[in-house]
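Visitor: Requesting a structural model of the entry that follows:
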Amino acid sequence: MKKTFYSNGKLLITGEYLVLDGAKALALPTKFGQNLIVEKSSNQEIKWTSYDADESVWFDEIISYSAIKKNPALEKESVKTTLITILHEAYLLNPKPIDSSEGYTVSTQLTFPRKWGLGTSSTLINNIAQWFEINAFELLKNSFGGSGYDIACAQNDFPIVYHLEQGKPIVDKVHFEPSFSKSLYFVYLNQKQSSKNAIASYKEKKNNLKTQKEAINQITETVLEAKNIDVFSKVLQNHEKQLSSILETKTVKEILFPDFNGTIKSLGAWGGDFVLAISEDDPKPYFISKGYETIIPYNEMIL
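Guide: As a prediction, the model looks like this:
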C-alpha cells in the first residue's frame, strides 16, 4: 500500500537568527514544497530516490535497516549520512515502521529547485515525522537542529508568528494579506546558504540580545499591522539595520544592490537564498541586468 506525505516550503520575513533566542518571527508557507511516497519492499533496506523539481534524480541510495538502527560513526557528512541520522532519530522515537516491515521503496519529489533553499531539509523532516507518526519538532531537534519555524510552515497553510518559549515551539496563526502585495517580489541570489553554518556564525557573534529581541518583536508586530507600503518598507529597513549590527556585516542591499530604488530585505540566512524586494515599479529589468533572473511575485510564491 502506497502512502504519500506532503509538506510546505517556507520563507522567514522577520526574526531571522533571533528566533533561535525566543524572538517572535513572521513566517510564510510557500506554494512550493516536497512530497514523500512510501511503498513496502523487502531485503531489510530502504531504496531511496530523490527527485528535483525538473524530475532529475539528485540522490539515489540503498540504506540498510542496520545503519538506521545503529547510526554508526560515519565518514564526513554527506546527504546519505544526514539522511541516516534523521531516520535513526525517527526510529528511536518510534521503531514500529522499521521493525514491522521487511523494507521500503521511498521517493521524494521537490516542487521547487533544490538550490532555492525553500526548505529541502525541513520538508523532508516533516514528511518523515508524518510517516513515523512522531513529533516533527522533536525529530528536528534530535537530528538537524534549528528554531523549528520551518517545521511550523511545513505543517500550516497560513501565515504564522512563531517563537520559542522555554525551548518549546509556539505557533500563532495570523492575518497577513498586504494590500500592496503586487509590489513585493522574491529574488533568488543564485547561491544556496547553509543554515547550519549561518547559525554557527550567529552564535559566535551574539551577546546579550534582550534589547534587540524586543526590537524585533516590535518590528514583527508593526509589519503585521502595516497598512501601506511606506510603513512596511521603513520597518523592514530598520530590521536590516538591527541584524547588520548584530551580525557585524553589511546589508545585502549595501553589498549587492546599492543603486536599487526600493527596499531589500534578507530572508532567513544572510548571504544566500531569497531576498524580498519591495518596489512600486517592476523591478525585474533591474535584477535581470544584475544577473539575477529568478524573480517571483509575492502572490505566486506565498500560499
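Visitor: okay, CA-based contacts and neighbour counts for the rest of this
Guide: Fine.
Visitor: what's near enough to touch the residue nearest to V187 when sequence neighbours are not counted?
Guide: Leaving aside its sequence neighbours, V187 sits nearest to I295 (CA to CA, 6 or more residues apart in numbering; 4.5 Å). Neighbouring residues of I295 by CA atoms under 8 Å, 6 or more residues apart in numbering: Y185, F186, V187, Y188, K284, F287.
Visitor: Show me where this structure has its helices.
Guide: 65-70, 79-93, 96-99, 120-132, 136-143, 149-155, 195-205, 210-225, 229-247, 252-256, 284-289, 298-301 (DSSP state H).
Visitor: Any chance of these in CSV with mean neighbour count as columns?
Guide: Formatted as CSV, those follow (neighbours: other CA atoms under 10 Å):
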stretch, mean neighbour count
helix 65-70, 17
helix 79-93, 20
helix 96-99, 15
helix 120-132, 23
helix 136-143, 20
helix 149-155, 26
helix 195-205, 14
helix 210-225, 17
helix 229-247, 17
helix 252-256, 14
helix 284-289, 14
helix 298-301, 16
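Visitor: Let's see this one next, to set against the first:
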Amino acid sequence: MKKTFYSNGKLLITGEYVVLDGAVALALPTKMGQNLIVENGSDKKIIWKSYDSDGSIWFDDTILFSDITSKKSFENNTVKTTLVEILHESHQLNSSFINDSDGYVVATNLTFPKFWGLGTSSTLINNIASWLQIDAYKLLQNAFGGSGYDIACAQNDSAVLYQLVNEKPIIKAINFNPTFTDNIYFVYLNKKQNSKTAIANYRNKKDVFANSISKINEITDAIINTTELNEFTKQIEKHEILMGEILGMQKVKEALFPDFDGAIKSLGAWGGDFVMVISKNNPVAYFGDKGYDVVISYSNIIL
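Guide: Sure thing, here's the model as predicted:
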C-alpha cells in the first residue's frame, strides 16, 4: 500500500539565530517543498531514492533495519549516515516501524533545487514524522537540534509567528499579506549554508545582548502590522543592523551589494542561501549583472 506525505519549505524573515533564545520570529512557508512516498518492501531493509527538483537522483542506497537500530555510521557517506541517524531517532520514538515491518521502498521528491536551502532536512523530518506518527519537533531536536521554526512552516499553509518558551514551540498562524509584496524579491546567493555549523558559530559569539530579544520582537511586531513599504523597509534595515552587531558580521548589502538602491536582508544562516530584497524597481537585471541569476518574486515563492 502506497502512502504519500508532503511538507512545505521555509524562509525565516525575522529572528534568525535569536529565535533559539526565545525571540518571536516571522516565518513563511514556500510554495515549494518535498514529498515522501512509502511502499511495502521486504528483507528487513529500506530501498531509498531521493530525487532533486529536476528529476535527477541525488541519493540512492539500501539501508538495513540493523543499520538503523545500531545507528551505524558510514565512512565517506555523510548523507547515508545522517539518514540513518534520523531513522534511528525515529525508531526510538516509534519502534513499531522496524519491529512490525518486513521492509520499505521509499522515494522523496523535492520541488525546489536541493542546494537552495529551503528545507531539504526539515521537510524530510516532518514527512518521516507524519509517516510514523511521531512528534516532528522531538525528532528534529533528537536528530539535529535547531529552533523548529522550519517544522512549523512544513506543517502550516500560512505565515507563522514562532517562539520557544521554556524550550517548547509556540506557533501562531497569521495572515501576512502586505499590499507591497510586488516590491519584495528573494535572491539566492549561490551557496548553501550548513545550518548546524551556523548555529554553532552563533553559540560561540558573545552572549545575546540583554535587550536584543525585546528589540527583535518589536521589529517583528512592526513588520507584521505595517501597511507602508517605507516602514517595512525601515524595520528590515533595523533588524540587519541589530543582527550584525550580535553576530559581529558585516551586513550582506555592505559586503556584496553596496550600490543597490533598496534594502537587503539576510535570511536564516547569514552568508548563504537566500536574501530578501525590497526594491521599488524590478531588480532582476541588477542581480543578474552581479552573477546572481536566481531572483524570485514574492508571489512565486511564498505560499
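Visitor: where does the TM-score land?
Guide: The TM-score (TM-score structural alignment, normalised by the length of the first structure) is 0.98; 303 aligned residues with a CA RMSD of 1.0 Å.
Visitor: picking up where we left off before, now render the helices of the first structure as TSV, adding distance to Y6 of the first structure.
Guide: As requested, the helices of the first structure are exported to TSV (distance: least, CA to CA, whole Å):
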stretch	distance to Y6 of the first structure
helix 65-70	22
helix 79-93	17
helix 96-99	18
helix 120-132	6
helix 136-143	13
helix 149-155	8
helix 195-205	22
helix 210-225	28
helix 229-247	31
helix 252-256	32
helix 284-289	31
helix 298-301	17
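Visitor: So which of those is nearest I37 of the first structure?
Guide: helix 120-132 (9.3 Å; CA to CA).
Visitor: hmm, what's the outermost residue in the first structure?
Guide: In the first structure, counting by CA atoms, centre = their mean, N43 sits farthest out from the average C-alpha position, at 34.2 Å.
Visitor: mind checking how far it is from S64 of the first structure?
Guide: For N43 of the first structure, the distance to S64 of the first structure equals 8 Å [CA to CA, to the nearest Å].
Visitor: what do you get for K47 of the first structure?
Guide: K47 of the first structure is 9 Å from S64 of the first structure, where distance means CA to CA.
Visitor: do D282 of the first structure as well
Guide: Taking CA to CA, one finds D282 of the first structure at 52 Å from S64 of the first structure.
Visitor: Next up, the contacts around L247 of the first structure.
Guide: Applying CA under 8 Å, 6+ apart, the residues near L247 of the first structure are Y202, K205, K206.
Visitor: hmm, 10 Å instead?
Guide: Y17, S201, Y202, K203, E204, K205, K206, K241, W270 (CA atoms under 10 Å, 6 or more residues apart in numbering).
Visitor: again with Y17 of the first structure
Guide: Contacts of Y17 of the first structure by CA under 10 Å, 6+ apart are 23, 25, 146-147, 195, 198-199, 201-203, 206, 243, 246-247, 268-270.
Visitor: and with 7 Å instead?
Guide: For Y17 of the first structure, the contacting residues are I199, Y202, by CA atoms under 7 Å, 6 or more residues apart in numbering.
Visitor: give the contact list for Q235 of the second structure.
Guide: I219, I223.
Visitor: Kindly report the same for L267 of the second structure.
Guide: L11, L12, I13, E16, F274, V275, M276.
Visitor: Quick one: end-to-end length of stretch 60-77 of the second structure, please.
Guide: Taking CA to CA as the measure, stretch 60-77 of the second structure stretches 11 Å from start to finish.
Visitor: ditto for stretch 132-151 of the first structure
Guide: Per CA to CA, the first residue of stretch 132-151 of the first structure is 15 Å away from its last.
Visitor: ok now that stretch, how far from the chain's centre?
Guide: 12 Å (CA atoms, centre = their mean, to the nearest Å).
Visitor: same check, this time on stretch 155-174 of the first structure
Guide: 14 Å.
Visitor: same question, stretch 241-252 of the first structure
Guide: With CA atoms, centre = their mean, you get 20 Å for stretch 241-252 of the first structure.
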